[in-house]
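Engineer: got a predicted structure here, sequence first:
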Amino acid sequence: MSGSAHASAPAGRWVTEVIPASFERVDTADDTAGEWISRRYHRPENAFVRLNMVATLTGSSTGADGSSTSISSRVDRLLLGAIRREADVVVVGAETVRAEGSVLPKTARLAIVTATGDLGDGSLRRRDGREVPPALLLCRPEHAARVTAAVGNAPAEVVAVPSSGAPGEDASRLHPVDIVRALHARGLRRIVCEGGAGLATQFVESGMVDEVCVTVSPFLEPVHHPFLSLSTSVPSEVAGMLVDDAGFSYRRLTIRR
């Protein structure tokens, strides 16, 4: 989940497509920029799983403030909007919500993976007073009562997700296979996971991810929270890449199966 730009970074304005090598560019201050970006992030399928993350050149998923806010950019937020508009649901971990807060998305449901219901202060805010569906709090059945008690009157619905016994499943955490199955059961088939890093790694290693969208910011930060901590190689190929005039790059990687 992304926020405001790094204090020392110039604000990128022009974005150029380098893969495919069209070298078309757009001024993000122009009214046509949103449509230009949306065309490049469109997926025609009725069901898919995307991962959308931001990382520094050193591979950190967070900046000095402990969140992705300080390593993001204005263009990154434009891409975030385009990716969310393609989705039925945005999946995040509760730790990310505690670190960064969460405004309920305009066009997609928000699903939060939690074992405790602890979402921190000021979370689950509605944008500009808009009426949007409540967040889905995904948890194991044995944690449902605790999560329900913790969220109180917050705009949220607790969803108990049973285990399917997926290979390599950690009894203490929800498995991505079960998360995806529970969302599909609610008609939410176009899924984007926005981390944090631990949940992102789980999703990629589970084989559930079709495409990885990653913003690489031009910062050298200590790596306390790696963007991904994979235990094995995951075959992929670059499906698209944009760059801006502030040094940020924006890649889409297709996972090969």
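Structural biologist: Perfect, I can see it now.
Engineer: from now on I want contacts and neighbour counts done on CA atoms only, so please keep to that.
Structural biologist: OK.
Engineer: which residues touch residue 16?
Structural biologist: Shown in contact with residue 16 (CA atoms under 8 Å, 6 or more residues apart in numbering): 23-26, 242-244.
Engineer: name the element residue 51 belongs to?
Structural biologist: Assigned by DSSP states H and E, residue 51 belongs to strand 48-56.
Engineer: run through the neighbouring helices and strands of that strand.
Structural biologist: Applying 3 or more CA pairs under 8 Å, 6 or more residues apart in numbering; DSSP states H and E, one finds that strand 48-56 contacts strand 190-193, strand 211-217.
Engineer: redo those strands as CSV? Include distance to residue 49 and mean neighbour count.
Structural biologist: Listed next are the helices and strands packed on strand 48-56 as CSV, based on distance: least, CA to CA, whole Å; neighbours: other CA atoms under 10 Å:
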stretch, distance to residue 49, mean neighbour count
strand 190-193, 5, 25
strand 211-217, 7, 24
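Engineer: please compare the first structure with the one that follows:
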Amino acid sequence: MTGIQQIFPAGDAGPLTTEDLERLYAYPDGTGVRVAVNFVSSADGAVEVEGGSAGLSTPPDRVVLDLGTDLADVVLVAAGTATSEGFTGVKHNDRMDDRRRRFGLAGVPVTAVVTSSGRSLDPSAPVLTDTLVPTIVFTCESVSAGLRDRWSDAGADVVLTGDGAVDLGAAVAELQRRGLRRVNCMGGPALFGSLAEAGLVDELRLTVAPFLVSGGAGRIARGAGMDPARLELLSVVTGDDTLLIRYRVGDSAAG
């Protein structure tokens, strides 16, 4: 038992089982790509404490994060977030192996990193070197060929999708071409903002953690700005004073 209860849509009063949560967070059947974005924020909107999100996470949040990774074909992350959060490639554990076997998924999800400048992705970064399957690096022509070669030498699968910035539409299309249609995006805010502005986000999975932080921490999405996109509430579950919310992302509400 998880100690997590569903409050929307209304269900039984008792805690959800692991199987209940798997059904709630599973990607829908079909052949189309599905991009789900995960974020945790404090009750006052902060997305980090002392430079990282770990200080905001609670046990229910970690349950949902595990579900996102376990049920995905690919974990998509910005290079800066991968570096600051100490990402490696996804590794085996008994929970994930059992879950992926039951859902008919490959052994481990692929990791895909996005970088338009290359500055945040050192070739020695664990997200490139500490992996079970090669990490995909989506980058662009403006990044030096020498740096791209060093990523390749470190074991990465380097994919060019754009001239001066990564073309995220082309990147998502490439994931789908490879059969990686269940996309679990782990941030950061600039990548989320760019995906949202391009109309590429299907679902937002937002954890509202029971903390007040104040200070100058950023918000979950950052970018040039967009007409407000309407969100449809899919589910709300709670545990340990934490709200775990799923929204379907709709079209722009303007016009």
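Structural biologist: Perfect, thanks for sending it. In this text, all values refer to a predicted model and were calculated from it rather than measured experimentally.
Engineer: where does the TM-score land?
Structural biologist: TM-score for the superposed pair, counting by TM-score structural alignment, normalised by the length of structure 2: 0.80. Supporting figures: 227 aligned residues with a CA RMSD of 2.4 Å.
Engineer: just to revisit the earlier point, list the ones among the contacts of residue 16 of structure 1 that structure 2 also has?
Structural biologist: Retained in structure 2: 24-26, 242-244, out of those (criterion both residues aligned by TM-score structural alignment, their matches' CA atoms under 8 Å).
Engineer: contacts for stretch 146-166 of structure 2, please.
Structural biologist: Stretch 146-166 of structure 2 is contacted from outside by 114-118, 122-124, 128-129, 134-142, 167-168, 170-171, using CA under 8 Å, 6+ apart.
Engineer: recalculate using a threshold of 6 Å.
Structural biologist: The contact list for stretch 146-166 of structure 2 (CA atoms under 6 Å, 6 or more residues apart in numbering) reads 116, 123, 128, 134-142, 167.
Engineer: just the buried residues of that stretch, please?
Structural biologist: Within stretch 146-166 of structure 2, the residues that qualify as buried are 148, 151-152, 154-162, 165-166, counting by 16 or more other CA atoms under 10 Å.
Engineer: grab the most central residue of structure 2 for me.
Structural biologist: residue 185 (2.0 Å; CA atoms, centre = their mean).
Engineer: and that one, what's its match in structure 1?
Structural biologist: When structure 1 is aligned by TM-score structural alignment, residue 185 of structure 2 is paired with residue 193.
Engineer: for residue 53 of structure 1, see how far away that match is.
Structural biologist: As for residue 193 of structure 1, its distance to residue 53 of structure 1 is 8 Å (criterion: CA to CA, to the nearest Å).
Engineer: all the strands of structure 1, residue numbers only.
Structural biologist: 14-19, 25-27, 48-56, 89-93, 109-113, 135-139, 156-160, 190-193, 211-217, 236-244, 249-255 (DSSP state E).
Engineer: report all helices and strands that the last one contacts.
Structural biologist: When contacts are defined as 3 or more CA pairs under 6 Å, 6 or more residues apart in numbering; DSSP states H and E, strand 249-255 of structure 1 sits against strand 211-217, strand 236-244.
Engineer: now the strand holding residue 51 of structure 1: which residue numbers in structure 2?
Structural biologist: On structure 2, the counterpart of strand 48-56 of structure 1 by TM-score structural alignment is residues 34-42.
Engineer: what subset of the contacts of stretch 146-166 of structure 2 is buried?
Structural biologist: Among the contacts of stretch 146-166 of structure 2, those scoring as buried are 116, 123, 128, 134-141, 167 (criterion: 16+ other CA under 10 Å).
Engineer: let me know the closest of those residues to residue 67 of structure 2.
Structural biologist: Residue 67 of structure 2 lies nearest to residue 135 out of those, by CA to CA, at 20.3 Å.
Engineer: residues contacting the closest one?
Structural biologist: By CA under 6 Å, 6+ apart, the residues touching residue 135 of structure 2 are 111-112, 128, 156-157.
Engineer: just to revisit the earlier point, among the buried ones among the contacts of stretch 146-166 of structure 2, which pair sits farthest apart?
Structural biologist: 123 and 167 (21.8 Å).
Engineer: thinking again about what came up before, take the strands of structure 1 and lay them out in CSV including distance to residue 228 of structure 1.
Structural biologist: CSV is the format used below for the strands of structure 1 (distance: least, CA to CA, whole Å):
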stretch, distance to residue 228 of structure 1
strand 14-19, 23
strand 25-27, 30
strand 48-56, 9
strand 89-93, 14
strand 109-113, 18
strand 135-139, 22
strand 156-160, 27
strand 190-193, 13
strand 211-217, 11
strand 236-244, 14
strand 249-255, 14
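Engineer: out of those, which is closest to residue 227 of structure 1?
Structural biologist: Across these, closest to residue 227 of structure 1 is strand 48-56 (CA to CA), at 5.9 Å.
Engineer: if you count residues, where's the longest helix of structure 1?
Structural biologist: Longest helix in structure 1 by number of residues (criterion: DSSP state H): helix 74-85.
Engineer: give me the mean distance between it and structure 2.
Structural biologist: Following the fit onto structure 2, the mean deviation recorded for helix 74-85 of structure 1 is 1.5 Å by mean CA distance after the TM-score superposition for structure 1.
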